[in-house]
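Visitor: with the sequence up front, the predicted model follows.
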Amino acid sequence: MKKPAAITALFLLLGAAACSAGGPEEAEESSEAESAAPAEEEPAEEPADETQPEPEPPSLNDEGEIEDPDAVDALVNREYHLPSDYEPEDLIQADIRYASPGDNQKNLIREPAAEPLEQFFTDAESAGHELYAVSGYRSYDRQDVIFTQNAERDGEEQANTYSAKPGESEHQSGLAMDVSSESIGNQLSTEFGETPEGQWVAENAHTYGFIVRYPEDKTDITGYQYEPWHLRYVGTELSEELYKEELTLEEYYGLGE
């Protein structure tokens, strides 16, 4: 009667074989499950600070004069003066239409502004507007004569609203040009802003690196009367920003608030 014992032993062996046969497969599945588990995420990097630094006004020397008067974006006004002996070394006469043609000091402008001014005049003419350059560079001594005459005629307080003292004029920088049109006799008057030429200038000057320096609604900031004829070259990047944001140079440098 040993057969039942033998049969029992056989079943036990088969069961053990079945259990051991499932071992590696289960281990594989366990390994795959572990590898499929998501890895821990690393903390995200904080975004870099892209805030642009605020532009700073020009540095002044011990005499209260602008240290870098050649800078195209230099602020020139009653607080930021040009040195009395400053005369740009790159003054040239642009190939444009002048109200007083000839070899005149007032027909000069600095070289960086000359080519943009030429293109400005060319495109104005293509749009049907004839512009005339009336007054560009003006030396310290010449500005002294002009302001003195204005002060004698109207009084210094009144003269200060429309005329700059020597060293305080953008014309000495060589980056300013007064423009007008024949429709008003090439006069420098607020009437220019109402002419088709003046309106075209106001709408397009920034495209060429120029700004209307003394706008009508910012007289309390610039300290000067509205001058639709007075163009100042600051470079295209800055002129586009000032036009878009409707800022004066004072406001751009945080001084007009």
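Guide: All right, it came through fine.

Visitor: please count neighbours and contacts with C-alpha atoms only from this point.
Guide: Fine.

Visitor: quick one: the strands in the stretch 101-250 of the chain, in order.
Guide: Here the stretch 101-250 of the chain has its strands, by DSSP state E, counting those that start in this stretch, at 108-110, 132-135, 176-180, 210-214, 227-233.

Visitor: could you pull out the buried residues of the last one?
Guide: Residues of strand 227-233 classed as buried under the neighbour-count rule (16 or more other CA atoms under 10 Å) are 227-233.

Visitor: now do it: which elements does it pack against?
Guide: If contacts are counted by 3 or more CA pairs under 8 Å, 6 or more residues apart in numbering; DSSP states H and E, strand 227-233 sits against strand 176-180, helix 196-204, strand 210-214.

Visitor: ok, 10 Å please
Guide: helix 111-126, strand 132-135, strand 176-180, helix 196-204, strand 210-214 (3 or more CA pairs under 10 Å, 6 or more residues apart in numbering; DSSP states H and E).

Visitor: which of these sits closest to Ala18?
Guide: Set against Ala18 and scored by CA to CA, those come closest in helix 196-204, at 89.8 Å.

Visitor: and that closest one, what does it pack against?
Guide: Secondary-structure packing of helix 196-204 (3+ CA pairs under 10 Å, 6+ apart): helix 111-126, strand 176-180, strand 210-214, strand 227-233, helix 236-245.

Visitor: what residues of the longest one count as buried?
Guide: Within helix 111-126, the residues that qualify as buried are 111-114, 116-118, 120-122, 124, counting by 16+ other CA under 10 Å.

Visitor: closest to Leu249 out of these?
Guide: Ala113 (17.2 Å).

Visitor: just checking, the closest one touches Tyr233?
Guide: Yes: using CA atoms under 10 Å, Ala113 is in contact with Tyr233, at 6.1 Å.

Visitor: how near is Arg153 to Asp144?
Guide: Distance, Arg153 to Asp144, using CA to CA, to the nearest Å: 14 Å.

Visitor: in terms of neighbours, single out the busier of the two.
Guide: When Arg153 and Asp144 are compared on other CA atoms under 10 Å, the one with more neighbours turns out to be Asp144, at 16 against 11.

Visitor: circling back to that earlier point, which among the strands of the stretch 101-250 of the chain is found nearest to Ala202?
Guide: Of all those, it is strand 210-214 that lies closest to Ala202, at 6.6 Å by CA to CA.

Visitor: here comes the other one, which I'd like you to weigh against the first:
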Amino acid sequence: MSETEERLRQLEAEIERRLLERFAALRDEFDRLRLEADRRWAGFLTRFDQDFTGIVPAELLAPVESLGAPSAVPSAPPGQVGLEDVQTLDAGDNQVEVLRRFLDLCRRHSSRAVLFVSRGGSLEAWKAVGFSDRGGNDEAVRKVSVAAADDTLRRVLEGTPIRLGRDNVLSRALDARDVSDAVVVPMVVREKISGFVYADCAEGEEETFHPETVALLTYLAGTVVDRLASRRLRPSPPLKPFETVESLGEAEPERAPAPSPPPP
């Protein structure tokens, strides 16, 4: 392959990578806006408790039992990882998409989450979620870089998850000033610690912070990324929905071969 062809190949790969990141960012923003709208609507419904008896005709008031289940059902109870969460990770077509999906799942179990990746002697924020919902800026967090030589982060990069105190250097560097609890979990890809996940809990949101779940999601995301290059079956067959079959039928018994005729 000539030098020109190699440069064209690299250019095409770079263009494809940037387009994937742009489209993924747009999708994330739409998802964030939809999630925010759902939360506001849910909050409105919890406060909206009115008795329409005598105002609306009785025949128009359906009993609660007949309204059916809500359209948006959480994938698992709070603090747990469900099948839908694993399916979400498994559906990622490439590493960028898997990690974006992973952070969105972490966001369900924390106030804010950031994925840091190791580059040289520093750790750079690759993507952040939850900051824009609390007066910060998810995109601004991506400019944050911390030294890998820091004693706490060095332990994380050696493979030890760390629970941080209320007032810690990393939260301050991320401009997360209302933190009541935070964790840092090493991210392992291809048997190498390539970075870590920071997840925190804002004051007043302690009941929705589940650090053990964040750690489990981190492990699952690393496992899914490991399989991307070699996997051939997508989605993974064990994660597909069950199909109902009324009956498999009864297998016919094997018949013994007919005896050979006696010699003449």
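Guide: Good, I have the coordinates. Remember, predicted model here, so these are calculated numbers, not experimental data.

Visitor: let me see the TM-score of these two.
Guide: TM-score for the superposed chains, counting by TM-score structural alignment, normalised by the length of the first structure: 0.22, backed by 100 aligned residues with a CA RMSD of 6.5 Å.

Visitor: sorry, back to before: turn the helices and strands packed on strand 227-233 of the first structure into TSV, including distance to Ala6 of the first structure.
Guide: Formatted as TSV, these follow (distance: least, CA to CA, whole Å):
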stretch	distance to Ala6 of the first structure
helix 111-126	110
strand 132-135	122
strand 176-180	117
helix 196-204	108
strand 210-214	109
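
Visitor: can you tell which of those is closest to Ile7 of the first structure?
Guide: helix 196-204 (106.3 Å).

Visitor: give me the buried positions along that closest one.
Guide: Neighbour-count burial for helix 196-204 of the first structure [16+ other CA under 10 Å]: 197-198, 200-202, 204.

Visitor: ok, now stretch 24-44 of the second structure?
Guide: 24, 28, 32.

Visitor: pretty sure the second one is touching Val129, no?
Guide: Right, Asp28 of the second structure. Yes: counting by CA under 10 Å, Asp28 of the second structure does reach Val129; the two are 9.5 Å apart.

Visitor: quickly list what's touching both of these two.
Guide: Shared contacts of Asp28 of the second structure and Val129, defined by CA atoms under 10 Å, 6 or more residues apart in numbering, comprise 100, 104.

Visitor: by contact count, what packs against the helix ranked longest in the second structure?
Guide: In the second structure, taking DSSP state H as the definition, the longest helix is helix 3-47. Other elements packing on helix 3-47 of the second structure under the criterion 3+ CA pairs under 10 Å, 6+ apart are helix 95-107, strand 122-129.

Visitor: same for the shortest one, what does it pack against?
Guide: Using 3+ CA pairs under 10 Å, 6+ apart as the contact criterion, the secondary-structure elements in contact with strand 122-129 of the second structure are helix 3-47, helix 95-107, strand 112-119, helix 138-141, strand 145-147, strand 192-202.

Visitor: can you rerun that using 6 Å?
Guide: Helices and strands touching strand 122-129 of the second structure, by 3 or more CA pairs under 6 Å, 6 or more residues apart in numbering; DSSP states H and E, are strand 112-119, strand 145-147.

Visitor: got CSV for these, with distance to Leu45 of the second structure too?
Guide: Below are those laid out as CSV (distance: least, CA to CA, whole Å):
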stretch, distance to Leu45 of the second structure
strand 112-119, 25
strand 145-147, 41
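
Visitor: which of the ones you listed sits most buried?
Guide: A comparison of those by mean neighbour count, using mean count of other CA atoms under 10 Å, puts strand 112-119 on top with a mean of 23.

Visitor: pretty sure Val183 of the second structure is touching Arg163, no?
Guide: Yes: Val183 of the second structure lies in contact with Arg163 (CA atoms under 6 Å); the separation is 4.4 Å.

Visitor: who's more crowded, the two?
Guide: The residue with more neighbours, out of Val183 of the second structure and Arg163, is Val183; 21 against 16, by other CA under 10 Å.

Visitor: quick check: which element contains the more buried one?
Guide: Assessed by DSSP states H and E, Val183 of the second structure sits inside strand 179-189.

Visitor: which residues touch that strand?
Guide: Identification of contacts with strand 179-189 of the second structure by CA atoms under 6 Å, 6 or more residues apart in numbering yields 156, 161-164, 166, 193, 195-203, 222.

Visitor: selecting buried members of the residues you listed in ChimeraX, what would you type?
Guide: To isolate the buried members of the contacts of strand 179-189 of the second structure in ChimeraX, using 16+ other CA under 10 Å:
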select :156,161,162,163,164,166,193,195,196,197,198,199,200,201,202,222
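
Visitor: re the thing from before, among the helices and strands packed on helix 196-204 of the first structure, which is nearest Val134 of the first structure?
Guide: Between these, strand 176-180 lies closest to Val134 of the first structure; by CA to CA that is 5.4 Å.

Visitor: which strands and helices sit next to the closest one?
Guide: Using 3+ CA pairs under 6 Å, 6+ apart: strand 176-180 of the first structure touches strand 132-135, strand 227-233.

Visitor: quick one: those strands as TSV, columns for distance to Tyr243 of the first structure too.
Guide: Listed next are those as TSV, based on distance: least, CA to CA, whole Å:
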stretch	distance to Tyr243 of the first structure
strand 132-135	22
strand 227-233	13
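
Visitor: brilliant, that's me finished.
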